[in-house]
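Asks: quick check, what structure comes out for this input:
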Amino acid sequence: MNNLIVFPIEVNGKELNFILDSGVGATILFNINTKDSLQLNNVKKIKLKGLGSEEAIDAILSKNNRFSFKNIVSQNQNLYVVFDDSFDLSSKLGLTIHGIIGYEILKDFVIKINYNLKKVTFYKPESYNYKKCKKCETFNLELYKLKPYINIGAKLDPLTNEITPVKLLIDSGGSDAMWLFENTHPNIVVPKKFFIDFLGEGLSGTIHGKRAFIKGLVLGKFELRNPTVSFPDSISIANALQFKSRNGSIGASILKRFIVIFDYKNEIITLRKGTSFKEPFRYNMSGIELAYNGKLLVKEQDYSNIVLSNKEEGVMKSSVVLNYNYKYTFKPTYKIFKLREGSPAYRAGLQENDIVIKINGKYTYNLKLEEIVEKFYQKENKKIKLVIERNGKDYEYQFELENMLK
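Replies: Below is the predicted model of the structure:
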């Protein structure tokens, strides 16, 4: 979902779903409830500060925990537990996410990620052999506070091919292509064409900023043309700016275009073009951010016990009789949790907290969240028809996707 890597890890014997997030040094749990029955060892209360415009939040530090993943076992692991309900990735992604893990697993293995095959392979560093690869490019990593940074180039001036050197955090847990921080380099300025957008949620609240395109991103011999870039507001990234030489980050929308090999032991990362390398960069042109909104009991025809009959008293008939029953099934519902002001959906009259019942004639409860969101990234002028529920009544809306960066 959103090009993010989700996999199960057992924590003290309890299986939980984690996002592989190279942008975090600490392992963080944030969706634990009573039914998870997780045992935490050696705990103490602390404060955590992350991206977002709000204050530090209450958390628990737990030490000496046991992590296991298939035949991989790691003892004495530290983790942080956040109980703030507002930081809820599960509803945004449409599947249960219990936490994020980065350095604690990346430091012990060479990890190869093939986004197209949705495959992650773990290798022991001492036994991993690098093959000669003329189509690959290897970069040095700088590990600062347990997070990986890469030095690459950005084409920021639309009228020239000047390459500006930038130091970027490699953030596999961020679904955007690229963030750049204003005022960290004289050439890093917001392009003339931009719009204000919701960029995501951090530990310390909502992140807003400006969204635009730049001319290109240069990674050695690879060049990505016209990537989307976000310029987060300075309040939201105050914590990130503590690393003075950092200019921004690259996220999963960049990484998914490569086969990626992380090697923390040797402090290098290797990239090879993937099959989606030349895919155009897109963004959500609807202005709608959807979230999971609980389950709905839906009445459906049950075809599992259908009886087909084309015979009556030994005589063949031309008709077929279907005998079926009904069944009731819990299905997912989705709501608009953010709506970009001035966007096509906003101008059409949609509102935050509207429950989306249908999209382009299809009931949303038969679709995954990812399948719905993908429709907002289609080509410009694509028509979107929605049936929504608001205050117990159904309403129909229609709008066209609009490229606000032309």
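Asks: please make it C-alpha for all contacts and neighbour counts, starting now.
Replies: OK.
Asks: give me the neighbour count for residue 25.
Replies: 20 (other Cα atoms under 10 Å).
Asks: you'd agree it is in a strand?
Replies: No - read with DSSP: H, G, I helix; E, B strand; the rest coil, residue 25 is coil and lies in no strand.
Asks: hmm, residue 144 and it touching each other?
Replies: No - contact criterion Cα atoms under 8 Å: residue 25 and residue 144 do not qualify, at 9.3 Å.
Asks: distance of residue 367 from residue 294?
Replies: 14 Å (Cα to Cα, to the nearest Å).
Asks: same question, residue 387
Replies: 18 Å.
Asks: so the two - more neighbours on which side?
Replies: Applying other Cα under 10 Å to residue 387 and residue 294 shows that residue 387 carries more neighbours, namely 21 against 13.
Asks: secondary structure element for that one?
Replies: strand 383-390 (DSSP states H and E).
Asks: buried residues, that strand. List them.
Replies: Buried residues in strand 383-390, counted by 16 or more other Cα atoms under 10 Å: 383, 384, 385, 386, 387, 388, 389.
Asks: nearest to residue 261, out of the residues you listed: which one, please.
Replies: Ranked by distance to residue 261 (Cα to Cα), the buried residues of strand 383-390 are led by residue 384 at 38.8 Å.
Asks: residues in contact with that closest one?
Replies: Contacts for residue 384 (Cα atoms under 8 Å, 6 or more residues apart in numbering) come out as 359, 360, 398, 399, 400, 401.
Asks: ok, and the closest non-adjacent residue to residue 282?
Replies: In this structure, residue 282 finds its nearest non-sequential neighbour in residue 377, 6.1 Å apart by Cα to Cα, 6 or more residues apart in numbering.
Asks: now for that neighbour, how many residues are close by?
Replies: Residues lying near residue 377 (other Cα under 10 Å) number 16.
Asks: show the contacting residues for it.
Replies: Residues near residue 377 by Cα under 8 Å, 6+ apart: 282, 283, 284, 285, 286.
Asks: roughly how far apart are the last one and residue 198?
Replies: With the distance defined as Cα to Cα, residue 286 ends up 12 Å from residue 198.
Asks: what does the third one give?
Replies: Using Cα to Cα, one gets 11 Å for the distance from residue 284 to residue 198.
Asks: Proceed likewise with the subsequent sequence, for comparison:
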Amino acid sequence: MLTKYEPVILFSIRKLAICAGLFLMCLHSFAQEFTFSGKKQRQSIQFRCIKNLIIIPVYVNDKGPYDFVLDTGVGPMIITEPSIIDTLNFNLMRKIRLSGLGLETVDAYVSQNVEARIGRAKIKHIPTAILKEDLFNLSGHLGVKIYGLIGYSFFNSFIVDIRYSENRIIFSDLDSHVKYRGSKVPITIENLKPYVDVEVEIPDSGKISTRFLMDTGASHALSMEMLNGAAFPLPEKRIKANLGMSLSGQIKGYVGRVKTFHLGKYAFSDVVAGFPDFESISKKIDLSFRNGNLGAEILRKFDVQFNYQEKFMYLKPNNFAKVPFQHDMVGMVVYLDQDQYKRVIIGEIDEGSPAEKAGLCPNDQIIGVNFKSIDAYSLNDLTEMFKSKADRVVIFEVFRDNQVLFKVVRLEKRI
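Replies: Alright, predicted model coming up:
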């Protein structure tokens, strides 16, 4: 049974999709662009990279800063913590229906009176959807307090240079002189989101052309969602996995590897990919624009310059480019229970995984790892440890039913 603290997404973070086009049309006349004050044309800010996601400080209505995910996969800004906006009266706000992979349709509220500021760049009347509660559980998943997601309005206002190698973003006015670095790749903007044409090699079909959503707000490498109106062919070597959690249950699927993946002139081999159940996702999200989702596990291998207005990006490989793709070798998700003294809790456990074999259980509280207090680790540290090396032994100290137990897990490369 899903509690309010269980992670909404296990394999990656997915967003609610604004399913009412009316919402965007209603706000179009109010929407503006981010602009710098004075003669400022360019700014550089640092970001934190947690589980491949970009966390930036955002001021909302001149208050903050609040940590937001910078996310090419969202159109309107989404606020997941409504307390940051004063004098909210939901009864006076327009209510819309939202849906997305892993979530049943839920209510959200539209505001036409939200200002946002990133660095010295400000926007008035930014299209905003406000949730009454954090249905994503982003804070629990990332281990830091997250207040929302911001995407299209920022990327559409500037030339945005994401330097994953430096944890830095440089954003420049559209008419300023920018030196592009690397290789130019065309992109398409549909429904406020960027798409790129790529080639993938799949069983029995060889290399095929596909279109993927570029999603800095998804921590995975690839999600293979649809091919020729049906499911992607599954790789021969695969494991069953819980790819996500909805308000009414799990999203099932498989994790395997894509033999080759071509992005522009760059090629990657043995890419870890999720293959969600097609029947489930085709009812939840609009797949008419895409075959899949290209996440930050691939994007972070480049320093990326986005130019939405002219519909291209530049990719320059960085020091992450040659790091091999690894899947979680423990087979479980852990999350931070924000309301219970920041306890680290085990969520879903994959069937037949090393975690299940070791006797770990959902809802176990992790109080130590390798004889160190859990306080010595961030969730990001644990994620990297779980993908680190096959046959590595990890000793968990857990609290269950008023008992302290030790469980020994041997990491296993399952795909």
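Asks: got a TM-score for the pair?
Replies: The TM-score (TM-score structural alignment, normalised by the length of the first structure) is 0.84; 363 aligned residues with a Cα RMSD of 2.3 Å.
Asks: superposed on the second structure, what's the mean shift for the strand holding residue 387 of the first structure?
Replies: Strand 383-390 of the first structure, aligned to the second structure and superposed, deviates on average by 0.5 Å (mean Cα distance after the TM-score superposition for the first structure).
Asks: what distance separates whichever helix or strand comes after that strand from the centre of its chain?
Replies: The C-terminal neighbour of strand 383-390 of the first structure among helices and strands, as given by DSSP H and E, is strand 393-400. Here the centre of strand 393-400 of the first structure is set off from its chain's centre by 27 Å, with Cα atoms, centre = their mean, to the nearest Å.
Asks: and for stretch 167-185 of the first structure?
Replies: 14 Å.
Asks: residues making contact with stretch 21-29 of the first structure?
Replies: Applying Cα under 8 Å, 6+ apart, the contact partners of stretch 21-29 of the first structure are 78-82, 98-104, 106, 145-148, 169-174.
Asks: let's see that with 7 Å instead.
Replies: 79-82, 98-103, 145-147, 169-173 (Cα atoms under 7 Å, 6 or more residues apart in numbering).
Asks: just stretch 61-70 of the first structure next, same as before
Replies: 9-12, 40-46, 73-81.
Asks: of the residues you listed, buried ones?
Replies: Among the contacts of stretch 61-70 of the first structure, those buried by neighbour count (16+ other Cα under 10 Å) are 9, 10, 11, 12, 40, 41, 77, 78, 79, 80, 81.
Asks: just those residues: which are in strands?
Replies: Among those, the members found in strands (DSSP state E) are 9, 10, 11, 77, 78, 79, 80, 81.
Asks: roughly how far apart are the aligned partner of the fourth one in the second structure and residue 43 of the second structure?
Replies: I take that to be residue 77 of the first structure. Using TM-score structural alignment, the partner of residue 77 of the first structure in the second structure is residue 126. Distance of residue 126 of the second structure to residue 43 of the second structure, given as Cα to Cα: 20 Å.
Asks: same question, residue 255 of the second structure
Replies: Going from residue 255 of the second structure to residue 43 of the second structure by Cα to Cα gives 39 Å.
Asks: where do the strands of the stretch 301-415 of the second structure begin and end?
Replies: 302-307, 312-317, 332-337, 343-349, 365-369, 372-373, 393-400, 403-410 (DSSP state E, counting those that start in this stretch).
Asks: may I see the ones you listed arranged in JSON lines, with distance to residue 159 of the second structure as well?
Replies: Listed next are these as JSON lines, based on distance: least, Cα to Cα, whole Å:
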{"stretch": "strand 302-307", "distance to residue 159 of the second structure": "5"}
{"stretch": "strand 312-317", "distance to residue 159 of the second structure": "9"}
{"stretch": "strand 332-337", "distance to residue 159 of the second structure": "35"}
{"stretch": "strand 343-349", "distance to residue 159 of the second structure": "39"}
{"stretch": "strand 365-369", "distance to residue 159 of the second structure": "43"}
{"stretch": "strand 372-373", "distance to residue 159 of the second structure": "43"}
{"stretch": "strand 393-400", "distance to residue 159 of the second structure": "44"}
{"stretch": "strand 403-410", "distance to residue 159 of the second structure": "45"}
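Asks: so which of those is the most packed in?
Replies: Most buried of the strands of the stretch 301-415 of the second structure by mean neighbour count (mean count of other Cα atoms under 10 Å) is strand 332-337; its value is a mean of 25.
Asks: how about residues contacting that one?
Replies: Residues outside strand 332-337 of the second structure that contact it (Cα under 7 Å, 6+ apart) are 5, 7, 10, 140-141, 143, 342-350, 355.
Asks: distance from that strand to the first structure after superposition?
Replies: Here the mean offset of strand 332-337 of the second structure against the first structure after fitting is 1.0 Å, by mean Cα distance after the TM-score superposition for the first structure.
Asks: which part of the first structure matches that strand?
Replies: Using TM-score structural alignment, strand 332-337 of the second structure lines up with residues 288-293 of the first structure.
Asks: tell me the SS of residue 279 of the second structure?
Replies: Residue 279 of the second structure - assigned by three-state DSSP - is helix.
Asks: how close does it get to residue 252 of the second structure?
Replies: In this structure, residue 279 of the second structure lies at 10 Å from residue 252 of the second structure, with Cα to Cα as the measure.
Asks: of these two, who's got more company?
Replies: Higher neighbour count among residue 279 of the second structure and residue 252: residue 252, with 17 against 10, using other Cα under 10 Å.
Asks: which SSE is the more buried one in?
Replies: Here residue 252 of the second structure is assigned to strand 249-263, by DSSP H and E.
Asks: that strand vs the first structure, mean deviation?
Replies: Mean deviation of strand 249-263 of the second structure relative to the first structure after superposition (mean Cα distance after the TM-score superposition for the first structure): 2.0 Å.
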